[in-house]
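>>> next one to model:
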Amino acid sequence: MPRTFTPKVVTANALLKGDAVWLTEDDRWSRDMAEAELIEDEAHAQIRLLFAEGQPGVVVGAYLADAQAGPEGPEPIHFREAFRTRGPSNYAHGKQAEAVK
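Modelled structure (predicted):
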């Protein structure tokens, strides 16, 4: 029996800065997962992933991540993706430094 498709977002790492980014519906890369396009169709998800993989000068390591609709936009389901939304973990800078203020 086929598995039910779980909604996804396309995520990758920004090539120049290395931080996590998510693909928006209007083809931008955002550092805020809430701005990501929540994809609920498997065929569309594959098309969007191919679009992301076609930008090797912008992002690396693009993949589909499980997500769910939230009040502010897509939210992570798994720990790994929740962790990536908080930014690098080696020291407080970027998203982590902003949260400390």
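>>> going forward, measure contacts and count neighbours with C-alpha atoms only.
Will do.
>>> scan the protein for its longest helix.
Ranked by residue count under DSSP state H, the longest helix found in the chain is helix 42-53.
>>> please give me the structure for this one as well, since I'd like to look at both together:
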Amino acid sequence: MPMLEILTANRLYDGDVVYRTAAGDWVADVDAAELIDSTDRLTLAVAAANADVKASKVLDVAPIAVEVTDGHIVPKRLRERIRAFGPTVKSDHRPGAN
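Got it, this is the predicted structure:
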């Protein structure tokens, strides 16, 4: 099975983590990201994403390795899972929690 990757970035106007869809949109839902399974497709997607950087839509575009588990896209690296799904600390342990 080929290595699967998606493109991630930060939306420029609010800093949110976003993912590039097959239609070229940037969305917050990691499951909507385009799954890229070849070097050629990755090269094309990165070039298109860099056009969005130049247009001031996003910044810090990066490909990340993912796997599909139970129909959901899951980043392989912990850092990217935190960016996609939130902090690893239980919510009742965060400052300000009741």
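>>> TM-score for this pair?
The TM-score (TM-score structural alignment, normalised by the length of the second structure) is 0.78; 88 aligned residues with a C-alpha RMSD of 2.4 Å.
>>> mean deviation of the longest strand along the first structure from the second structure?
Secondary structure of the first structure read by DSSP state E shows that its longest strand is strand 59-70. Following the fit onto the second structure, the mean deviation recorded for strand 59-70 of the first structure is 0.8 Å by mean C-alpha distance after the TM-score superposition for the first structure.
>>> in the second structure, what residues pair with that strand?
Taken onto the second structure by TM-score structural alignment, strand 59-70 of the first structure occupies residues 58-69 there.
>>> for stretch 25-41 of the first structure, same thing?
Counting by TM-score structural alignment, stretch 25-41 of the first structure lines up with residues 22-38 of the second structure.
>>> in the matching stretch, what's buried?
Within stretch 22-38 of the second structure, the residues that count as buried by 16 or more other C-alpha atoms under 10 Å are 26-28, 30-36.
>>> what does stretch 72-88 of the first structure give?
74-76, 81, 84-88.
>>> strands of the second structure, start to end?
Using DSSP E, the strands of the second structure run over 4-11, 17-20, 26-27, 58-69, 72-75.
>>> what does the shortest one rub up against?
The one in question is strand 26-27 of the second structure. Under the criterion C-alpha atoms under 8 Å, 6 or more residues apart in numbering, residues 11, 18-21, 33 lie in contact with strand 26-27 of the second structure.
>>> done for today, thanks.
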